[in-house]
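*Asks:* Model the following, please.
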Amino acid sequence: MTQNAEVPEPNGAVADAAPDNWVDRFAPAFSRPYLRLSRADRPIGTWLLYVPCLWALSLAILATDSYSQHDLWTVAGCGIGAFLMRGAGCTWNDITDRHIDGSVARTRLRPIPSGQATVRGAIVWMVAQTLAAFFILISFYPTAIILGIVALVPVAIYPFAKRFTWWPQAFLGLAFNWGALLGWAAHTNSIGPVPIVLYCAGIAWTLFYDTIYAHQDTEDDALIGVKSTARLFGDDSRKWLRMFLTIAIVLFGLAVVLAASERSVLSLVVAIGGPWAMGWHLTWQLGNFDPDDNDKLLRVFRSNRNAGLIPLPFFALALLV
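*Replies:* Prediction:
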């Protein structure tokens, strides 16, 4: 299996960060270990946390046929909040996994196992990020605030999931797609069928992309006893990925239909084009899935930012027609 670089870089860069990332190039040296704890050098996770917020807000605007300046703040606030909470969640993950990470080639250069940061420093950094995100959260409607607080539960559980279940990717889906609920509530101050169906679609999407990602670590995970859907599915992974792809797109399409059911037929058709186009991108990813090539696995995984953004222009156009 093709492995990523295992030799420590002089500046402490981790193995799976892009070589030209802004943290390693421009951030002050004292801040780099903490920014690496937050995965600021690997922004794909922030996008994957942020995109469901944008989906939900877009569908809420389509459903209510109204938008305001508050929605502009929701876009910005969810983006900043996604960066902060992804950072806090990853810091928590590195604290709980510090003994495991040192035994895995892809993660052994992370700040705590490599000695760049202490556990105490990581805890302080995690709390600081969480508090900053909370101050953004309280600017939203009460329902969104409650949802934002409850979101800490799946975030706290996720790092331990790979110790007790073969489905840790499902727990990641519960945490990473919470924005589907929060984004809707930030516009409507309520919860209903649309965000719930959208949330389930996002979980299936996460099972798709994170199973691809987890295939990078199957050999090391087997040696240290860490569970994952990649190890569970093994040679049947392609079949399971196809199923997750189908479930994600069907549920996403259903959420769109529920949200845009009162709009014109043309508007509904345009909106449905969003999940349809995303489905073709995921089909392309499945065609490029190669469990024996780590570099390719990482590239395919990172392409999910683009996959998640594809529906948004369709939703914007549907609002205008």
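
*Asks:* From here on, just use CA atoms for contacts and neighbour counts.
*Replies:* Noted.

*Asks:* neighbours of the nearest residue to residue 79 once chain neighbours are set aside, just the number please.
*Replies:* Counting by CA to CA, 6 or more residues apart in numbering, residue 50 is the residue found nearest to residue 79 once chain neighbours are left out, at 5.9 Å. Residues lying near residue 50 (other CA atoms under 10 Å) number 28.

*Asks:* ok, now residue 313?
*Replies:* Look at residue 313: counted by other CA under 10 Å, it has 15 neighbours.

*Asks:* and it, what does it touch?
*Replies:* Contacts for residue 313 (CA atoms under 8 Å, 6 or more residues apart in numbering) come out as residue 274.

*Asks:* Likewise for residue 212?
*Replies:* Taking CA under 8 Å, 6+ apart, one finds 230, 289, 291, 297, 300, 301 in contact with residue 212.

*Asks:* Distance of it relative to residue 293?
*Replies:* For residue 212, the distance to residue 293 (CA to CA, to the nearest Å) stands at 11 Å.

*Asks:* next one: residue 195
*Replies:* 36 Å.

*Asks:* who's more crowded, those two?
*Replies:* Neighbour totals were compared for residue 195 and residue 293, and residue 195 leads with 31 against 15 (other CA under 10 Å).

*Asks:* right, and the more buried one touches residue 178 too?
*Replies:* No. Taking contacts as CA atoms under 8 Å, residue 195 lies outside contact range of residue 178: 9.5 Å.

*Asks:* Quick test: name the residue nearest the centre of the protein.
*Replies:* In the chain, the residue lying closest to the centroid (CA atoms, centre = their mean) is residue 48, at 3.1 Å.

*Asks:* My guess is it contacts residue 305. True?
*Replies:* Yes. Here residue 48 reaches residue 305: they are 6.4 Å apart, a contact under CA under 8 Å.

*Asks:* List the buried residues of stretch 139-148.
*Replies:* Within stretch 139-148, the residues that qualify as buried are 140, 141, 143, 144, 145, 147, 148, counting by 16 or more other CA atoms under 10 Å.

*Asks:* Proceed likewise with the subsequent sequence, for comparison:
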Amino acid sequence: MSGSNLNRDLTGASDIPQGNWVDRWLPASWRPYARLARLDRPIGTWLLYLPCLWGLALGWQAIGAPAATAPLLEMLRLVVLFTVGALVMRGAGCTVNDLWDRKLDQQVARTADRPIASGAISPRAALVFLAVQLSIGLAILLQLNQPSWAIGAAVLVLVFLYPAAKRVTDWPQAVLGLTFNWGALLGFAAVTGTISPASLLAYAAGFFWTLGYDTIYAHQDKEDDAIVGVRSSALALGPKTKPALVGFYTLTIGLLAASLWTAELGPLAYAGLALAGLHFARQIRVTDLDDPQACLRTFKSNRDAGLLIALAIVLG
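*Replies:* Prediction:
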């Protein structure tokens, strides 16, 4: 996300954490691939997965039988498939990103140790790894209903376009928003076989949510991004960022409320949504956009905001 990637180690020059489970449990030959897929930094997987949960939950409500045993077992199967799918496809996205950015990464101490930039993984080996990840993703997609196949395949265009967006627009966060929230559509289609106005509204809400959280994330990298020529909404907005965040998060809550209303959900859904709104308000109030650690904490807290929204839909 933005010009760098998720959860960098703010205590040193490198953005790769050391001494974690990757170093303790994996063979040495596997470690560069685990780091390339960001398996040790799960927040990106969460942010890709949560809109999938929104779509699944909306679909679960739409079929009108959330208490029946057969639909419940099917929902559990879909939750497992989307969990694995989010993990694999987030890794594939990171591989694409690092292939595009390998020369830029070599110019910055913070990113020079990334597996491709450092030479721990060759571009050819990374392409093979990418093919394996995409093959697993395809195998998971084929476990879904046929209407989901085209929807799932279409997002690959956005996955491959995102790294280029950082070079040609001040708003790569918009491309990321279109990409990371695709699961709201795919999850709903996996349950119902179609796309509804409620799922489209949830997808639009996720788009503005991503504009908010990834703009906050980009503020921790703004100096580095300016040096290497990477563009971002943080650099474009500058001191106008907090008013923009108010707008992004207001649209997120408003579009989600419209989604809940269209889905004819009950008052508990709106109560959960109100809690998410308070979470967003606190993000804007407490985050010092000139403090990279504060930006990272706020960025990661969006996992909780996304879970609140998923819970709101389930309780509806």
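
*Asks:* So after superposing, what's the score?
*Replies:* After superposition, the two chains reach a TM-score (TM-score structural alignment, normalised by the length of the second structure) of 0.92; 303 aligned residues with a CA RMSD of 1.6 Å.

*Asks:* re the thing from before, and the gap between the residue nearest to the centre of the first structure and residue 100 of the first structure?
*Replies:* From residue 48 of the first structure to residue 100 of the first structure the distance is 24 Å (CA to CA).

*Asks:* what's the answer for residue 71 of the first structure, then?
*Replies:* 41 Å.

*Asks:* Check residue 258 of the first structure too.
*Replies:* From residue 258 of the first structure to residue 100 of the first structure the distance is 44 Å (CA to CA).

*Asks:* repeat for residue 192 of the first structure
*Replies:* In terms of CA to CA, residue 192 of the first structure sits 40 Å off from residue 100 of the first structure.

*Asks:* Out of those two, name the residue with the larger neighbour count.
*Replies:* residue 100 (17 against 11).

*Asks:* Just give me the match in the second structure for that one.
*Replies:* Under the alignment (TM-score structural alignment), residue 100 of the first structure maps onto residue 104 of the second structure.

*Asks:* check contacts around that match.
*Replies:* residue 228 are the contacts of residue 104 of the second structure under CA under 8 Å, 6+ apart.

*Asks:* just residue 309 of the first structure next, same as before
*Replies:* residue 51.

*Asks:* so what corresponds to it in the second structure?
*Replies:* Aligned partner of residue 309 of the first structure by TM-score structural alignment: residue 307.

*Asks:* How far off centre is whichever helix or strand that match is part of?
*Replies:* Applying DSSP states H and E as the criterion places residue 307 of the second structure in helix 292-315. Distance of helix 292-315 of the second structure from the chain centroid (CA atoms, centre = their mean, to the nearest Å) equals 11 Å.

*Asks:* Average offset of that helix relative to the first structure?
*Replies:* Helix 292-315 of the second structure, aligned to the first structure and superposed, deviates on average by 1.6 Å (mean CA distance after the TM-score superposition for the first structure).

*Asks:* Buried ones in that helix, by neighbour count?
*Replies:* Under 16+ other CA under 10 Å, the buried positions of helix 292-315 of the second structure are 292-296, 298-303, 305-315.

*Asks:* Same check on stretch 99-107 of the first structure?
*Replies:* Quick answer for stretch 99-107 of the first structure (16+ other CA under 10 Å): 100, 101, 102, 104, 105, 106, 107.

*Asks:* So which of the residues you listed belong to helices?
*Replies:* Of those, the ones assigned to helices by DSSP state H are 100, 101.

*Asks:* Can you add distance to residue 87 of the first structure and give the buried residues of stretch 99-107 of the first structure back as a markdown table?
*Replies:* Below are those laid out as a markdown table (distance: CA to CA, whole Å):
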| residue | distance to residue 87 of the first structure |
| --- | --- |
| 100 | 19 |
| 101 | 17 |
| 102 | 20 |
| 104 | 21 |
| 105 | 22 |
| 106 | 19 |
| 107 | 16 |
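
*Asks:* Residue 153 of the second structure: neighbour count?
*Replies:* 12.

*Asks:* let me redo that: residue 251 of the second structure
*Replies:* 18.

*Asks:* Ok, residue 231 of the second structure next?
*Replies:* So residue 231 of the second structure, with other CA under 10 Å, has 23 neighbours.

*Asks:* mind checking what it lines up with in the first structure?
*Replies:* Aligned partner of residue 231 of the second structure by TM-score structural alignment: residue 227.

*Asks:* rewinding a little: could you measure the residue nearest to residue 79 of the first structure against residue 179 of the first structure, distance?
*Replies:* 7 Å.

*Asks:* try residue 82 of the first structure
*Replies:* On the measure of CA to CA, residue 82 of the first structure and residue 179 of the first structure end up 9 Å apart.

*Asks:* out of these two, which sits in the busier spot?
*Replies:* residue 179 (31 against 23).

*Asks:* mind checking what residue 93 of the second structure lines up with in the first structure?
*Replies:* By TM-score structural alignment, residue 93 of the second structure lines up with residue 89.

*Asks:* hmm, I was thinking of residue 195 of the second structure
*Replies:* Residue 195 of the second structure maps onto residue 191 in the first structure, by TM-score structural alignment.

*Asks:* Could you find which two of the contacts of residue 212 of the first structure are furthest from each other?
*Replies:* 230 and 300 (15.0 Å; CA to CA).

*Asks:* Quick one: residues contacting the nearest residue to residue 21 of the first structure once chain neighbours are set aside.
*Replies:* Distances taken as CA to CA, 6+ apart put residue 41 closest to residue 21 of the first structure, at 5.5 Å, once the chain neighbours are dropped. Counting by CA under 8 Å, 6+ apart, residue 41 of the first structure makes contact with 17, 18, 21, 22, 23, 24, 35.

*Asks:* go again using 7 Å as the cut-off
*Replies:* 17, 21, 22, 23 (CA atoms under 7 Å, 6 or more residues apart in numbering).

*Asks:* For those, pick the one with the most neighbours.
*Replies:* Neighbour max across the contacts of residue 41 of the first structure (other CA under 10 Å) = residue 23, 21 neighbours.

*Asks:* Next, work out how far apart it and residue 32 of the first structure are.
*Replies:* Where residue 32 of the first structure is concerned, residue 23 of the first structure sits at a distance of 6 Å (CA to CA).

*Asks:* Same check on residue 279 of the first structure?
*Replies:* 37 Å.

*Asks:* same check, this time on residue 44 of the first structure
*Replies:* Taken as CA to CA, the span from residue 44 of the first structure to residue 32 of the first structure is 18 Å.
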